[in-house]
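Asker: I would like the atomic coordinates for the input below:
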Amino acid sequence: MKLKNILVVIILALLISACAENPFTGKKTMAIVPNSQLFPTAFAQYDQFLSENKVVKGTKEADMINRVGQRIAVAAERWLDANGYQGYLNDYKWEYTLVEDKTVNAWCMPGGKIVFYTGILPIAKNEAGVAAIMGHEVAHALANHGQQRMSGGVLQQIGAVGLNVALQDNENLELFNQAYGIGSQVGFMLPFSRSHETEADEIGIYLMAIAGYNPDEAAELWKRMKANSGGQAPPEFLSTHPASDTRIANLQALSPKAKVEAQKFGVTSFRN
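Answerer: Next comes the predicted model:
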């Protein structure tokens, strides 16, 4: 068997054997890097981050972050249990931390370690805005997006090595590698990332509604995000995130559906 054929077989074997199911979509996703390895690494990185940054404790804002995070985690567990995924969160170690930093950002690491920067709170504006952000970030963790991005990066590297070996063209190797890097980033990794953001928006708005927060606030949050950016964003096809207008329209369409989903869990009124 030729070397390039062997490489194709190896890549296909990796894709077939290293798959996980996204409980929210039912789709098979890449899991070349297993959670058993990913979670401990994420927890260690989280601890290191906290040791190097100023954690805010005992304030109204810090208490709100913790309160919203707990409600979103409970909503996630309720949804998962109701849909046949009992025990899905057993290895998660939820923690909700506010860090003093002017950056407009928040994130959730694989396994449930969540950080909000103080810089995003004015844009969140209210508790429902925080819930929209929290739901989105938690959704990334629940849907294993970090695992998928790492797995996608592994495949990107394997593809580069495999094609370099298969081409055996030393003269044009550098040009090929540049073209492959750009092509795989724009044609594979960036659309991959944008699909994760769209998926997290959808999962997140359902979680915030089940947690009792008004899902209409998700679109309002992104209107404020857009205003804060001053419209300065790269074209959507060159970005890791969908365009703000795309997200706003999607969230506005999803909000009534999220309210209907929340009713299944006895939630009929929503807090802002």
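
Asker: When you work out contacts or count neighbours from here on, use the C-alpha atoms and nothing else.
Answerer: Noted.

Asker: residue ranges for the helices of the stretch 101-250 of the chain, please.
Answerer: Shown for the stretch 101-250 of the chain, the helices assigned by DSSP state H, counting those that start in this stretch span residues 121-124, 127-142, 145-167, 173-184, 190-210, 216-229, 244-263.

Asker: Most tightly packed of those?
Answerer: The highest mean neighbour count among these, using mean count of other C-alpha atoms under 10 Å, belongs to helix 127-142: a mean of 27.

Asker: re the thing from before, and the helices of the stretch 101-250 of the chain: which comes nearest Val68?
Answerer: Between Val68 and the helices of the stretch 101-250 of the chain, the shortest separation by C-alpha to C-alpha is 6.0 Å, and it involves helix 127-142.

Asker: Also compute the angle for the closest one relative to helix 190-210, please.
Answerer: Interaxial angle, helix 127-142 versus helix 190-210 (axes from the mean of the first three to the mean of the last three C-alpha atoms, to 10 degrees): 130 degrees.

Asker: With distance to Asp81 added, can I get the helices of the stretch 101-250 of the chain in a markdown table?
Answerer: Formatted as a markdown table, these follow (distance: least, C-alpha to C-alpha, whole Å):
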| stretch | distance to Asp81 |
| --- | --- |
| helix 121-124 | 29 |
| helix 127-142 | 13 |
| helix 145-167 | 21 |
| helix 173-184 | 38 |
| helix 190-210 | 13 |
| helix 216-229 | 25 |
| helix 244-263 | 14 |
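
Asker: okay but Gln54 is in contact with Val99, surely?
Answerer: Heads up, residue 54 is Lys, not Gln. Yes: Lys54 lies in contact with Val99 (C-alpha atoms under 8 Å); the separation is 5.7 Å.

Asker: Looking at those two, which is more packed in?
Answerer: Val99 (20 against 12; other C-alpha atoms under 10 Å).

Asker: which ones are touching the residue nearest to the more buried one when sequence neighbours are not counted?
Answerer: Nearest residue to Val99, sequence neighbours excluded (C-alpha to C-alpha, 6 or more residues apart in numbering): Val55, at 4.5 Å. Contact partners of Val55, counting by C-alpha atoms under 8 Å, 6 or more residues apart in numbering, are Thr97, Leu98, Val99, Glu100.

Asker: Taking helix 145-167 as reference, get the angle to the helix or strand hosting Phe43.
Answerer: Using DSSP states H and E, Phe43 sits within helix 35-51. Per the same axes, to 10 degrees, the angle that helix 35-51 makes with helix 145-167 is 110 degrees.

Asker: Proceed likewise with the subsequent sequence, for comparison:
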Amino acid sequence: MQKLVTLIALALITTACATSPTGRSQLLLMPESEMDQMGVAAFTEMKTTIDVEKAAATNQYVDCVANAVIAVLPSDQQRNWEVVVFKDNSANAFALPGNKIGVHTGILKVASDQGQLAAIIGHEIGHVLAQHGNERMSIEYASQTSQQLLGAVMEGTQEGAMVMAAMGVGAQYGVALPYSRSHETEADLMGLRLMAKAGFDPRASVTLWHNMAANANGAPPEFMSTHPSSQSRIKGLQANMKEALDLYSAAGKQGKKPRCQ
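Answerer: Okay, here's the model as predicted:
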């Protein structure tokens, strides 16, 4: 049985090894086409069950920012993006495989200008391009599989229940949550670069997270959260700001000066 565990683990690693857009190693077990189908289906369902914002001015503003960011993607990645504004007072946005992005009306109260909104949309585009949904599902599947295999090995032993309980806690706080935080950090960096290339001042991303921190309500400790703290995100953005400002300057020289209102 131990040999079987080793063989399955090796098979998972060797057949699903990938590299993210920022050079981070990834585990991707799901076919991208299947992930896209699931994302499109889920997004379609959401549009029928959640109120969609109808105000023309709001939609035009969000589309203006989104289109400017999408325009700086490689040509083969610019197709089939859909951005929908949902009537929801929570300060949130999300991304799904299949190039689907949802923006809650509540986030527009926190992201008070086009640059801050560009940081959000660039961040969500980063999630999609880096296949974070696929990676999350793959990690969850691999974690469950390893626990099942270990359970089979330990079955009938006195230590079995204790080991399985510890494995569950370890998978949650040692694997699933840190990977989620790494996804958020990676999406922050990708969004920072994208917004700067599109001609949005990247310093607006820092202002955004100061605003988010001011609107946070009892956020859990970072080690127990799927998201980095606002201060951690601000430090990460500031650490990459020189590169972003260089991209922003180059975009300005190319005439990229969005005016979304």
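
Asker: Give me the aligned partner of the residue nearest to Val99 of the first structure over in the second structure.
Answerer: Aligned by TM-score structural alignment, Val55 of the first structure pairs with Val52 of the second structure.

Asker: ok, back up a step: closest to Ile32 of the first structure out of the helices of the stretch 101-250 of the first structure?
Answerer: Nearest to Ile32 of the first structure, of all those, is helix 145-167, at 5.2 Å by C-alpha to C-alpha.

Asker: Quick one: average offset of that closest one versus the second structure, please.
Answerer: Helix 145-167 of the first structure differs from its equivalent in the second structure by a mean of 0.7 Å after superposition (mean C-alpha distance after the TM-score superposition for the first structure).

Asker: In the second structure, what stretch matches that helix?
Answerer: Under TM-score structural alignment, the match for helix 145-167 of the first structure is residues 132-154.

Asker: Give me the contacts around the matching stretch.
Answerer: Residues outside stretch 132-154 of the second structure that contact it (C-alpha under 8 Å, 6+ apart): 1-2, 5, 9, 12, 26-30, 32, 35, 96-97, 127, 160, 164, 167-168, 171, 175-176, 179-180, 183.

Asker: Likewise for stretch 113-128 of the first structure?
Answerer: The contact list for stretch 113-128 of the first structure, computed with C-alpha under 8 Å, 6+ apart, reads 43, 46, 64-65, 68, 93-108, 129-130, 133, 137-138, 208, 213-215, 217-218, 221, 224-225, 228, 271-272.

Asker: end-to-end on it?
Answerer: Its first and final residues considered, stretch 113-128 of the first structure spans 20 Å by C-alpha to C-alpha, to the nearest Å.

Asker: what's it aligned against in the second structure?
Answerer: So stretch 113-128 of the first structure sits over residues 100-115 in the second structure, by TM-score structural alignment.

Asker: Now check the second structure for the residue matching Pro235 of the first structure.
Answerer: In the second structure, Pro235 of the first structure lands on Pro221 (TM-score structural alignment).

Asker: Now do the contacts for its match.
Answerer: Pro221 of the second structure neighbours (C-alpha under 8 Å, 6+ apart): Ser229.

Asker: what about it, distance to Tyr173 of the second structure?
Answerer: Separation of Pro221 of the second structure from Tyr173 of the second structure (C-alpha to C-alpha) stands at 12 Å.

Asker: and if you look at Thr145 of the second structure?
Answerer: 17 Å.

Asker: same check, this time on Ile101 of the second structure
Answerer: Relative to Tyr173 of the second structure, and taking C-alpha to C-alpha, Ile101 of the second structure is found at 28 Å.

Asker: Tell me how far the residue mapped onto Ile8 of the second structure from the first structure lies from Val138 of the first structure.
Answerer: Using TM-score structural alignment, the equivalent of Ile8 of the second structure in the first structure is Ile10. As for Ile10 of the first structure, its distance to Val138 of the first structure is 33 Å (criterion: C-alpha to C-alpha).

Asker: Equivalent analysis for Phe49 of the first structure, please.
Answerer: Relative to Val138 of the first structure, Phe49 of the first structure is positioned 18 Å away (C-alpha to C-alpha).

Asker: re the thing from before, quick one: secondary structure of the match of Ile8 of the second structure?
Answerer: helix (DSSP: H, G, I helix; E, B strand; the rest coil).

Asker: sorry, back to before: please pick the buried ones from the contacts of Val55 of the first structure.
Answerer: Thr97, Leu98, Val99 (16 or more other C-alpha atoms under 10 Å).

Asker: Columns secondary structure and distance to Arg78 of the first structure on top of these, output as CSV?
Answerer: As requested, those are exported to CSV (DSSP: H, G, I helix; E, B strand; the rest coil; distance: C-alpha to C-alpha, whole Å):
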residue, secondary structure, distance to Arg78 of the first structure
Thr97, strand, 23
Leu98, strand, 25
Val99, strand, 29
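
Asker: okay, those in JSON lines with distance to Leu89 of the first structure next?
Answerer: JSON lines is the format used below for these (distance: C-alpha to C-alpha, whole Å):
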{"residue": "Thr97", "distance to Leu89 of the first structure": "19"}
{"residue": "Leu98", "distance to Leu89 of the first structure": "23"}
{"residue": "Val99", "distance to Leu89 of the first structure": "25"}
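
Asker: And for the residue nearest the centre of the second structure, nearest residue in space, chain neighbours not counted?
Answerer: Residue closest to the average C-alpha location in the second structure (C-alpha atoms, centre = their mean): His127, at 3.5 Å. Leaving aside its sequence neighbours, His127 of the second structure sits nearest to Ala187 (C-alpha to C-alpha, 6+ apart; 5.5 Å).

Asker: That neighbour against Ile121, yeah?
Answerer: No: Ala187 of the second structure is not in contact with Ile121 according to C-alpha under 8 Å; the separation is 10.1 Å.

Asker: Now check the second structure for the residue matching Tyr96 of the first structure.
Answerer: Checking TM-score structural alignment: Tyr96 of the first structure goes with Val83.

Asker: Find the residue closest to its match in space, skipping its chain neighbours.
Answerer: Val83 of the second structure sits nearest to Ile101 (C-alpha to C-alpha, 6+ apart), 4.7 Å away.
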